[in-house]
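J.: I need the structure of the sequence given here:
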Amino acid sequence: MTQTSADASARNAFRGGATAPYEDASLPVDERVEDLLGRMTLEEKAGLMFQTIAMIGPDGLFIDDPADQPMGKTVREMVEGLQMNHFNLLGGARPEQIAAWHNKMQEIALSTRLGIPATLSTDPRHHFTDNPGTAALAQGFAQFPETCGLAAIRDEKLVRDFADLARREYLAVGIRLALHPQIDLATEPRWSRINATFGENAELTGRLVAEYIRGFQGEGPLGAASVACMTKHFPGGGPQKDGEDPHFPHGREQVYPGGMFEYHLEPFKKALEAGTSQMMPYYGMPVDTDMEPVAFGFNKGVITGLLREELGFDGIVCTDWGLISDSLIFGEPHVARAWGVEHLSESERVALVIEAGCDQFGGEARPELVVGLVKDGKVDEARLDVSVRRLLREKFVLGLFENPFVDVEAAAALVGTPEALEAGRIAQSRSITLLKNGTEAPVLPLAAGTKVYVEGVDAAVAAEYGTVVASPEEADVAILRMRTPFEERPGFFESFFHSGTLAFPEDKLAPVLDVCGKVPTVVDIYLERPAVIPEIAAASAALVANYGAADGPLLDVLFGRRAPEGKLPFQLPGSMADVEAQRSDVPSDSKNAVFEYGHGLSY
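T.: A predicted model of the protein is given here:
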């Protein structure tokens, strides 16, 4: 299917019904919402309140075997049987294949009794990654540095342009909801999700997130050309105890030893000013505070009291994924992230989330629990209507009822254009942060043809810049690429969350120092977290950091084709003892930092 729009009569052809007032685009949105809401059954309302993962198969295959879907249910089963129509796309394919998959999903949604079009969402797909587990997401899309890299450049216009580019590419394949930006503050150096933040500084994060949201959503209210943003993780998920992540029971506690809760809240205020359409609370359970010690998605004081009443947010609040039911993730059992309310039944957890003020359950496909609560008199159907109105309204203002389909042929031409790919490559180079450049004289930039020994760099790519040699002894300069250390954790899913130590073990550090002792060495470190690198900082001839960059964009900087512009978006601590002594909610709290927040040289 290559249609770019479908009028009311075409939509009704899918279900054989007559045009209803809610399908009349000439009527006010609120009137259309009320008309559709009045036609919905309890089961249809409950289905709208769930959003979960849908897997796209190889080469865009539409998977019809429930055993091959993460939730154990196919999209068709969830749409037709459970009345669901919000899906988080997992997996990758070529843009035109994603577009075709999206249209197939919409055909199923439009064939239901009311023909409510589906909303497709995604985690970020526009960042450079060499992780095979996430690289598929970026297939065909322009690739920029991770969000920390955008923060390192500190260019508000670039962030706006990036978001606008991503918006256009999302629209082309049918994605209408971004499960980002992530604006937690990176004040706990050990936390595994720092690379997706804008760093540790609340003021910078607030400025950049405002442009990010405007690039995706537009200057004013949401419209047909918008991609809605689900900003996360309210009220700030950075200060995790010991840096452990609350996806897992051992990381459930969120702490504020420095008393800086308000500091972590500041970027969210800027997101609200910019008009973010949705908010996602984190899994974290606050401890040793005046807040109720339950995960934020269950926390009425935080969702209703703070977000809704104090800050005035009337948009959609969707929980993080998997608060209600135990589940299998990549075939491994994981308990529900019901931190602080583990003793409650699934139905009781659902009721508590609704009472807290949330509108939608992320990562769940259990609308029967909501139906049961209403039928048992434990939740008023009128309370469901409050959330369903919000969810329906967003579909209307995004123009999904008028244009549920995308043009498959156009998607291939609109996504990953040469201009977009080049913009991503330039941004990768601009984000490179030069931390050290010689002691007595600059080492960088290198002259074309310089004899280089490389590790962690594709020799074929390096040969386009210098003369690649086989050993440090033959080289004028060595170039070593490394990444921030982490502890190996058990379990396939947890292995993606790089946590624990930030210091290189001796068996990894010694070879680096050995090369540094033989030849002037340029060390590049991927800072997915703030690495502890005092020995490398001392021994290297030059030291640079990246936040997601291919070899070419890095070498463009090292050989002077582009100048490094990056500034550290967080402090680099001097030792693990220093890290352990830091307060998790306080920025730049290392007393013996190797490099301070904002450090960055150029030439």
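
J.: For the rest of this, base every contact and every neighbour count on C-alpha atoms.
T.: Fine.

J.: Not counting sequence-adjacent ones, nearest residue to A54?
T.: Once flanking residues are discounted, A54 sits nearest to L89: 5.2 Å by C-alpha to C-alpha, 6 or more residues apart in numbering.

J.: Name the SS class of the one you found, please.
T.: Under DSSP: H, G, I helix; E, B strand; the rest coil, the three-state class of L89 is strand.

J.: wait, isn't it in contact with I98?
T.: No. Using C-alpha atoms under 8 Å as the test, L89 is too far from I98 to be in contact (9.3 Å).

J.: Between these two, point out the one with more neighbours.
T.: I98 (27 against 19; other C-alpha atoms under 10 Å).

J.: part of a helix, is the more buried one?
T.: Yes. Counting by three-state DSSP, one finds I98 located in a helix.

J.: Which stretches in the stretch 51-200 of the chain count as strands?
T.: With DSSP state E, counting those that start in this stretch as the criterion, the stretch 51-200 of the chain has strands at 86-90, 119-122, 177-178.

J.: before we move on, the earlier item: please name the residues that touch the residue nearest to A54.
T.: 53-56, 120-122 (C-alpha atoms under 8 Å, 6 or more residues apart in numbering).

J.: do that again at 10 Å, thanks
T.: Residues near L89 by C-alpha atoms under 10 Å, 6 or more residues apart in numbering: 52-56, 98, 102, 120-123, 137, 175.

J.: Do you have the strands of the stretch 251-400 of the chain handy? List them.
T.: 253-254, 278-281, 285-286, 316-317, 327-329, 332-334, 361-362.

J.: Figure out which of the ones you listed is closest to I533.
T.: strand 253-254 (26.9 Å; C-alpha to C-alpha).

J.: Now show me the structure for the sequence below, then we'll compare the two:
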Amino acid sequence: MKRTFSFVWILALLGLGSCNHSAESKIDRRVETLLAEMTLDEKIGQLNLVDSGDLEELVRTGKSGALFNVVDPARVNRLQRIAVEESRLGIPLLFGRDVIHGFHTLFPIPLGQAATFDPQLVEQGARVAAVEASAAGVRWTFSPMLDIARDPRWGRIAEGYGEDPCLTAVMGAAMVRGYQGGDLRNPTSLAACIKHFAGYGAAEGGRDYNTTKIPARELRNFYLPPFEAAVRAGAATVMTSFNEIDGVPSTGNPELLHEILREEWQFDGMVVSDWNSLGEMVAHGFAADKRDAARKAILAGTEIDMMTFGYSGHLRELVESGEVPESVVDDAVRHVLRLKFRLGLFENPYVDEGLSARTSYAPEHLATAKRCALESAILLKNDGALPLSRVRNLLVTGPLADAAHDQNGTWSFDADPGHTVTPLTALRRVEGLHISYVPGLKYSRDRSSAEFAHVTAAARRADAVVVFLGEEAILSGEAHSLSDLHLAGAQSGLLAAARAGGKPVIAVVMAGRPLTIERDLANCDALLYLFHPGTTGGEAIADLLTGRAVPGGKTPVTFPRTAGQIPMYYNHNNTGRPAVGNEILLDEIPLRAGQTSPGCTSFYLDSGWEPLFPFGYGLSYTTFAYGAPRCDRETYGPEETIVVECTLSNTGRCAGTEVVQLYVQDLTGSIARPVKELKGFERVTLDAGESRTVTFRLPVEELAFHGFDLTRRVEPGRFRFWVAGDSASGTPAEFEVR
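T.: Below is the predicted model of the structure:
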């Protein structure tokens, strides 16, 4: 059964908690009983999260209630046994790990998972990750990352779901459900940690850890909705972000942590700092020293200190001096203990030490990962070179052709590259296909052109050439921001050398972000783009190249033509002078032209105003035609639901899957509104020649936004809508809200 997805669909989900009301009442009684027995030092210990030092001594003396980056089941059990059997109160440990896009079996990085527009599949992937990680003793993951990212220079764009609040909300809620399962007490569950709360993706200049400038309305309308959706989906924990908002670091921000998270959203889970983010409040100039940072953080609502040692070093003194009421510490400890009870750690603290070997890389896990890799692939160009149906002699070249480690992408701590199938390996397994392999470059940053002549000569002998390009894993992710987004090293030169062979050239790019590839499009007949696809990425690529599978992925983020266009995102506000399409570009300006000769609209003289590829874009081996969109009537009340329909037809020669997207524009508001906003999407598979009516049910409530007075409401007026295959196409229609 097909299902359409939207933010309101997420908010309407049932079963938002991990336990029923009766079970929660029992847990609360157990928490209060245990809390009453705890000394102040034991309480503080529960708020200390570490991964280094004499862990056994810290646990034995009750100075740490949670550990992370311990993934050996035998060591997990040894430390857990100390906590349960040797500490005074026997409170079990909580073990955490960055399980970002899989544990052993790696799925595409989150940006690649977003390209599937398939939340059910993303949920299945998170379930696989939970099963594998929990088998190693991990019960808490610092994922999903729900930061809206409009700047591909920011390396951590790899870890999120792109630039759109609706897509990020749906995917984030899917990850929460997948990690946590139907019941946190199940030993295969992971407590999700939604991060980074909030606004981290707006780092100025795309430079990691940088300051942000987010107006209150923009924070509410764009950056917070995915977090609210994940809270509604039952997320067990929240992580504060490194950045400040309007001068206040998130780790010490009571407006974020108390007023919004606790009071507005009624979040009853646990809040953890990011790594040393308490200490970094000193560098921000918001706290005088670590003691002051600890005071501000605990009073703001940050409950667990990750690797700052601010609470363990100063919280007792702050309580004894009266600067921090012990009741504040008690509230924080309540949330920690409640999570441990919800996870069933008091009843089942230990892990089967042989389970990890039996679950890792299970055939069904690999099959799900491959399906995700297949659906994540985005066909950006195809002048008939794909699929390779008539090719018998294929030249494979490029630094990513046989780079298992790099194919896995960022945050792949626990994966064994020996299990990763590269494209070269997979293509060599294709029956009837003879593969010649000339690496061309040793790695993505390699600047040597020594093998280029060899590549050109080999290309002349082949029927076609596939050039595997992109980024090494280390070039994206945390602390890996870039100012130049061209293919690194001599990769563009390698592509040109392959083109000089005179045969069809297919470029396959595997990267952690959108790269500025406009200059490379002329040197290839087809281009397939994957955000680092993980363990089974090579198998998926081989199936896509040979036509055994059909691409259906869509861009979850705008692809700019040049880094100078950034930030560039589809759901921007209009200007008083928007570009209209007839602007004169740099090389067209006549000599001695008057001052206004290029026109007075919002665009760049050297790159125009349009992106290279818009949000939601992706081709197929077939073609799709959209009928005019329509809704069931012209006017709606605030409590009603808009029914939008559109006929989709497969007009090509093979079956294919299209991601049908619904966009809406509020034509007039109390504040300027975006030119388009994604409100729903559906994956639709059609046979050649088949047509189907696609229906979206859009509650009018989903048109609400935080307006001039910062109150969230639906404002009456005219709205324009599109049903299309990307954010830049489609025939508009209108409706009215009274």
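
J.: picking that back up, could I get the contacts of L89 of structure 1 as JSON lines with distance to E419 of structure 1?
T.: Below are the contacts of L89 of structure 1 laid out as JSON lines (distance: C-alpha to C-alpha, whole Å):
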{"residue": "T52", "distance to E419 of structure 1": "34"}
{"residue": "I53", "distance to E419 of structure 1": "31"}
{"residue": "A54", "distance to E419 of structure 1": "31"}
{"residue": "M55", "distance to E419 of structure 1": "30"}
{"residue": "I56", "distance to E419 of structure 1": "27"}
{"residue": "I98", "distance to E419 of structure 1": "21"}
{"residue": "H102", "distance to E419 of structure 1": "25"}
{"residue": "L120", "distance to E419 of structure 1": "26"}
{"residue": "S121", "distance to E419 of structure 1": "25"}
{"residue": "T122", "distance to E419 of structure 1": "23"}
{"residue": "D123", "distance to E419 of structure 1": "23"}
{"residue": "L137", "distance to E419 of structure 1": "20"}
{"residue": "I175", "distance to E419 of structure 1": "21"}
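
J.: Now flag whichever of those is closest to V159 of structure 1.
T.: Using C-alpha to C-alpha, the contacts of L89 of structure 1 come closest to V159 of structure 1 at D123, 17.2 Å.

J.: so what corresponds to the closest one in structure 2?
T.: Using TM-score structural alignment, the partner of D123 of structure 1 in structure 2 is D98.

J.: quick revisit: quick one: buried ones out of the contacts of L89 of structure 1?
T.: With burial judged by 16 or more other C-alpha atoms under 10 Å, the buried subset of the contacts of L89 of structure 1 is 52-56, 98, 102, 120-122, 137, 175.

J.: Of the residues you listed, just say which sits nearest to Y453 of structure 1.
T.: Distances from Y453 of structure 1 to those, taken by C-alpha to C-alpha, are shortest for L137, at 32.4 Å.

J.: quick revisit: for the strands of the stretch 251-400 of structure 1, which one sits closest to D578 of structure 1?
T.: Here strand 253-254 is closest among those (C-alpha to C-alpha), at 19.8 Å.

J.: Residues touching the closest one, excluding its own?
T.: 236-246, 282-289, 293-295, 339-340, 584-585.

J.: again, only using 8 Å
T.: Contacts for strand 253-254 of structure 1 (C-alpha under 8 Å, 6+ apart): 237, 239-241, 246, 284-287.

J.: One more: stretch 513-530 of structure 1?
T.: 189-195, 472-473, 475-484, 502, 535-536, 539-548, 570-573.

J.: ChimeraX command to pick out the buried ones of those?
T.: The ChimeraX selection below is limited to those of the contacts of stretch 513-530 of structure 1 classed as buried (16+ other C-alpha under 10 Å):
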select :189,190,191,192,193,194,195,472,475,476,477,478,479,480,481,482,483,484,502,536,539,540,541,542,543,544,545,546,547,548,570,571,572,573
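
J.: Can you list which of the contacts of stretch 513-530 of structure 1 are found in helices?
T.: 535-536, 539 (DSSP state H).

J.: Just tell me which of the strands of the stretch 51-200 of structure 1 ends up closest to S602 of structure 1.
T.: strand 177-178 (34.0 Å).

J.: distance from the helix or strand that comes right after that closest one to structure 2 after superposition?
T.: Under the assignment DSSP states H and E, the closest C-terminal helix or strand after strand 177-178 of structure 1 is helix 202-217. Following the fit onto structure 2, the mean deviation recorded for helix 202-217 of structure 1 is 1.4 Å by mean C-alpha distance after the TM-score superposition for structure 1.

J.: Quick check: buried residues in helix 202-217 of structure 1?
T.: 202, 204-217.

J.: now, the most widely separated pair of the residues you listed?
T.: It's A202 and Q217 that sit farthest apart of those, by C-alpha to C-alpha, at 21.9 Å.

J.: Give the aligned equivalent of R154 of structure 1 in structure 2.
T.: Under TM-score structural alignment, R154 of structure 1 pairs with F117 in structure 2.

J.: Counting neighbours, what do you get for its match?
T.: 30.

J.: give the contact list for the spatially most central residue of structure 2.
T.: By C-alpha atoms, centre = their mean, structure 2 has its centre lying nearest to G160, at 2.0 Å. With contact taken as C-alpha under 8 Å, 6+ apart, G160 of structure 2 is in contact with 110-111, 144-149, 168.
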